[in-house]
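Engineer: attaching a predicted model along with its sequence, questions to come.
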Amino acid sequence: MNFDINNIIRTNIKNLKPYSSARDEFKGEASVYLDANENAFGSPLATSYNRYPDPMAYAVKTRLSQIKGVPPKNIFLGNGSDEAIDILFRSFCNPGVDNVIIVPPTYGMYEVSANINDVELKRVNLTADYQLNLEGIAEAIDKNTKLIFICSPNNPTGNSIHREDIETLLANFNGIVVIDEAYINFSRQKSFIQELTEYANLVVLQTLSKAWGLAALRVGMAFASEEIIEVFNKVKPPYNINEASQQLALEALQNTNQVNDWIKETLKERDQLVINLKNLDFVLDIYPSDANFILVKTTAADAIYNFLVENGIIIRNRNKVELCEGCLRITIGTPQENQTLIETLKSYKG
């Protein structure tokens, strides 16, 4: 496999001269800033947000580098992982010409981004045990296939994808393999970010929205080669991570012990919830999970979902998703929330 980014990057992106702000052109501290047409008097808030943020969120990347063991130059920060997904399409896929491969059932934004960017989507369904169909993927790849998206642990099924199967793709595909690890903190599996030096065509997505509990801040991460990260930085809006999100993310990233405690508690609650759900006669199966949610096969998914909504409990109905017929996806809540769910389900009369 001879991956060369120049063979897959769009010509207009290769030739793109990115927007440059004064904050890009000037490094260091100044005493007077009269460059960016900001309000020099401050903000009508306790904290002043009148100055534009660091375009590269370097302080956050530096802290992430310490936690993840990856140099800052290999980290991109986006407005959620969704921004990183969109930039992959805009940078590497020519609209109306190129295609990408997804492996359903999987995260829905890959398809939405493909449709927004007018990029053909090829679906190669997972196997019955929710693993990659490598033969099917190999058959689907053609000269215009630029990206393959793999979610591991997978949403909505919760399982991790076999590592050796992903490595097979990385070693043999001349495009980019995107591994979405939004739920990796809950998994026993090792992250692929340690493999960045092995595979030039690897992009790993992670997020601060799940285990880190910062969903409202919208901070997603992409880890990749310096070449690929440079493309991300070229295409992104100048100030894509706002100052409040940068400050709060930096503060949160000092509290790894709290997050680790919550992960342990979540896994303990997940195990207990599985035991309690198995006692309900309308539950047919609960699939093994490496995430902070479980996929539950039931006798009447729509009716159970509607019953819970009527009782003020919101879960995700996956009944109409391919290979997830009859299934509900349930996020692991607090002990009290999980107990309320079980008590409510016990009163369901199917």
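Structural biologist: Noted; the coordinates are in hand.
Engineer: alpha carbons only for contacts and neighbour counts from here, please
Structural biologist: OK.
Engineer: neighbouring contacts of the longest helix belonging to the chain?
Structural biologist: With secondary structure taken from DSSP state H, the chain has its longest helix at helix 256-278. Contact with helix 256-278 is made by 185-186, 211-212, 283-286, 292-294, 332-335, 338, 342, as judged by Cα atoms under 8 Å, 6 or more residues apart in numbering.
Engineer: in that helix, what counts as buried?
Structural biologist: Going by neighbour count (16 or more other Cα atoms under 10 Å), the buried part of helix 256-278 is 259, 262, 263, 266, 267, 269, 270, 273, 274, 277.
Engineer: tell me which of the residues you listed is nearest to residue 327?
Structural biologist: Nearest to residue 327, judged by Cα to Cα, of the buried residues of helix 256-278 is residue 277 at 13.2 Å.
Engineer: distance-wise, check that closest one relative to residue 291.
Structural biologist: As judged by Cα to Cα, to the nearest Å, residue 277 and residue 291 stand 17 Å apart.
Engineer: got it, and residue 153?
Structural biologist: Distance from residue 153 to residue 291, by Cα to Cα: 6 Å.
Engineer: and for these two, which residues touch both?
Structural biologist: Contact with both residue 153 and residue 291 is made by residues 159, 183, 184, 187, according to Cα under 8 Å, 6+ apart.
Engineer: ok, and the most crowded of those?
Structural biologist: residue 184 (25 neighbours; other Cα atoms under 10 Å).
Engineer: list the residues that contact it.
Structural biologist: Under the criterion of Cα under 8 Å, 6+ apart, the neighbours of residue 184 are 152, 153, 190, 191, 206, 290, 291.
Engineer: which of the residues you listed sits closest to residue 64?
Structural biologist: Closest to residue 64, out of all of these and judged by Cα to Cα, is residue 206, at 11.3 Å.
Engineer: here's the one I want to compare it with:
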Amino acid sequence: MYEQRACVCDVSVVRVPLKSDFQLDMETMLKEACRPDVKIIFLCSPGNPTAVSLNIDDVISLLDSAYKGIVFLDELYIDFSGKESLARLVDKYPRLIVLQSLSKSFGLAGIRFGWSIAHEDIVFHFDKIRLPYNIGALSYSAALKALDHVDDMKTMTQQVLLERDRLADALRQIKEVKKVFPSEANFLMFQVDNALKVQEIMRQKGVYVSYKGNCLHFDDCLRISICTTKERETVLTVIRESCIEAKV
């Protein structure tokens, strides 16, 4: 999405692919991304679709490097990772911006509410360019109500983590599933033959998954959001049937 927005604004993009373990290629980052003409480096931890948290030491190495631009860290899935947010570092590193949201762990994607945590100098410039009344009253009210129930969010998040582990274990028992990737998010990536065809068959059966075979390191992979306990067996049955039907 960051690349799409950049292209809409006619801003050029420098891509630095992640390594096969979904960590930063620091040698290439320092050489290709940390240039004077690169104004912002976008990082995502845990990543989408990687579902893996970046090595904190690598992020700090970027902040400690000679690079003078902004390091923007997307932490939308942080509550599922068990990792500590790097928002605590914004005073030490004034070039760091951390993004969080109510869309994931709070389950409130519909209100489109997120926030940046940044040094006051950056916030000053944000305030100069943001639209007046950029947050609608209904979303604002819903967000405040949600933030009064952080303990409930943590309880629900723990339930998601339990279901994630159960779903991952169950997927590994399906012989047609070649690989289930580790996850620190509220979704799983799994690999099957004919993934695009499997996705379409699953859609016809009423189970929607996202095809990620066009992403680096994810050949023939599908992404599935963590479902409820009641939904799990139905989803697993649909996956089994779809994989078998895709062979025909």
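Structural biologist: That came through fine. This is a predicted model, so every value here is computed, not measured.
Engineer: please state their TM-score.
Structural biologist: The TM-score (TM-score structural alignment, normalised by the length of structure 2) is 0.95; 242 aligned residues with a Cα RMSD of 1.0 Å.
Engineer: how is the residue nearest the centre of structure 2 assigned, secondary-structure-wise?
Structural biologist: Residue closest to the mean C-alpha point of structure 2, counted by Cα atoms, centre = their mean, is residue 48 at 3.5 Å. With DSSP: H, G, I helix; E, B strand; the rest coil as the basis, residue 48 of structure 2 sits in coil.
Engineer: ok, back up a step: now the contacts of residue 184 of structure 1: which count as buried?
Structural biologist: 152, 153, 191, 206, 290, 291.
Engineer: surely the fourth one is in a strand?
Structural biologist: Yes - checked against three-state DSSP, residue 206 of structure 1 lies within a strand.
Engineer: the stretch 151-300 of structure 1: strands as residue ranges?
Structural biologist: Taking DSSP state E, counting those that start in this stretch as the criterion, the stretch 151-300 of structure 1 carries its strands at 176-180, 202-207, 219-223, 283-286, 293-298.
Engineer: adding distance to residue 350 of structure 1, write those strands out as TSV.
Structural biologist: Output for those, formatted as TSV (distance: least, Cα to Cα, whole Å):
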stretch	distance to residue 350 of structure 1
strand 176-180	37
strand 202-207	38
strand 219-223	41
strand 283-286	11
strand 293-298	11
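Engineer: residue 123 of structure 1 is nearest to which of the ones you listed?
Structural biologist: Nearest to residue 123 of structure 1, of the strands of the stretch 151-300 of structure 1 and by Cα to Cα, is strand 176-180 at 14.9 Å.
Engineer: how big's the offset between that closest one and structure 2?
Structural biologist: Its aligned residues in structure 2 lie a mean 0.5 Å from strand 176-180 of structure 1 after superposition (mean Cα distance after the TM-score superposition for structure 1).
Engineer: now do the contacts for the aligned partner of residue 186 of structure 1 in structure 2.
Structural biologist: Alignment note (TM-score structural alignment): residue 186 of structure 1 maps to residue 80 of structure 2. By Cα under 8 Å, 6+ apart, residue 80 of structure 2 lies in contact with 105, 157, 161, 184, 185, 186.
Engineer: do residue 211 of structure 1 as well
Structural biologist: 183, 185, 186, 259, 262, 263 are the contacts of residue 211 of structure 1 under Cα under 8 Å, 6+ apart.
Engineer: alignment lookup: the last one to structure 2.
Structural biologist: Structural alignment places residue 263 of structure 1 opposite residue 157 in structure 2 (criterion: TM-score structural alignment).
Engineer: what's the spacing between that match and residue 186 of structure 2?
Structural biologist: With distances taken as Cα to Cα, residue 157 of structure 2 is found 9 Å from residue 186 of structure 2.
Engineer: again with residue 49 of structure 2
Structural biologist: For residue 49 of structure 2, the distance to residue 186 of structure 2 - Cα to Cα - is 11 Å.
Engineer: equivalent analysis for residue 235 of structure 2, please.
Structural biologist: For residue 235 of structure 2, the distance to residue 186 of structure 2 - Cα to Cα - is 16 Å.
Engineer: do residue 120 of structure 2 as well
Structural biologist: Taking Cα to Cα, one finds residue 120 of structure 2 at 32 Å from residue 186 of structure 2.
Engineer: now swap in residue 234 of structure 2 and tell me
Structural biologist: 19 Å.
Engineer: please say which of those two ends up with more neighbours.
Structural biologist: residue 186 (21 against 11).
Engineer: now which residue in structure 1 aligns to that one?
Structural biologist: So, by TM-score structural alignment, residue 186 of structure 2 is matched to residue 292.
Engineer: and for residue 90 of structure 2, the neighbour number?
Structural biologist: So residue 90 of structure 2, with other Cα under 10 Å, has 16 neighbours.
Engineer: surely it and residue 116 touch.
Structural biologist: No - assessed by Cα atoms under 8 Å, residue 90 of structure 2 is found out of contact with residue 116, at 10.7 Å.
Engineer: now the common contact residues for those two.
Structural biologist: Residues touching both residue 90 of structure 2 and residue 116 by Cα under 8 Å, 6+ apart: residue 97.
Engineer: what is the neighbour count of the equivalent of residue 176 of structure 1 over in structure 2?
Structural biologist: Aligning on TM-score structural alignment places residue 176 of structure 1 opposite residue 70 in structure 2. By the measure other Cα under 10 Å, the count of residues near residue 70 of structure 2 is 18.
Engineer: please report how far residue 70 of structure 2 lies from residue 45 of structure 2.
Structural biologist: Distance from residue 70 of structure 2 to residue 45 of structure 2, by Cα to Cα: 16 Å.
Engineer: equivalent analysis for residue 153 of structure 2, please.
Structural biologist: As judged by Cα to Cα, residue 153 of structure 2 and residue 45 of structure 2 stand 20 Å apart.
Engineer: do residue 2 of structure 2 as well
Structural biologist: 14 Å.
Engineer: helices along the stretch 51-200 of structure 1, start to end?
Structural biologist: 58-68, 80-92, 109-116, 134-140, 163-172 (DSSP state H, counting those that start in this stretch).
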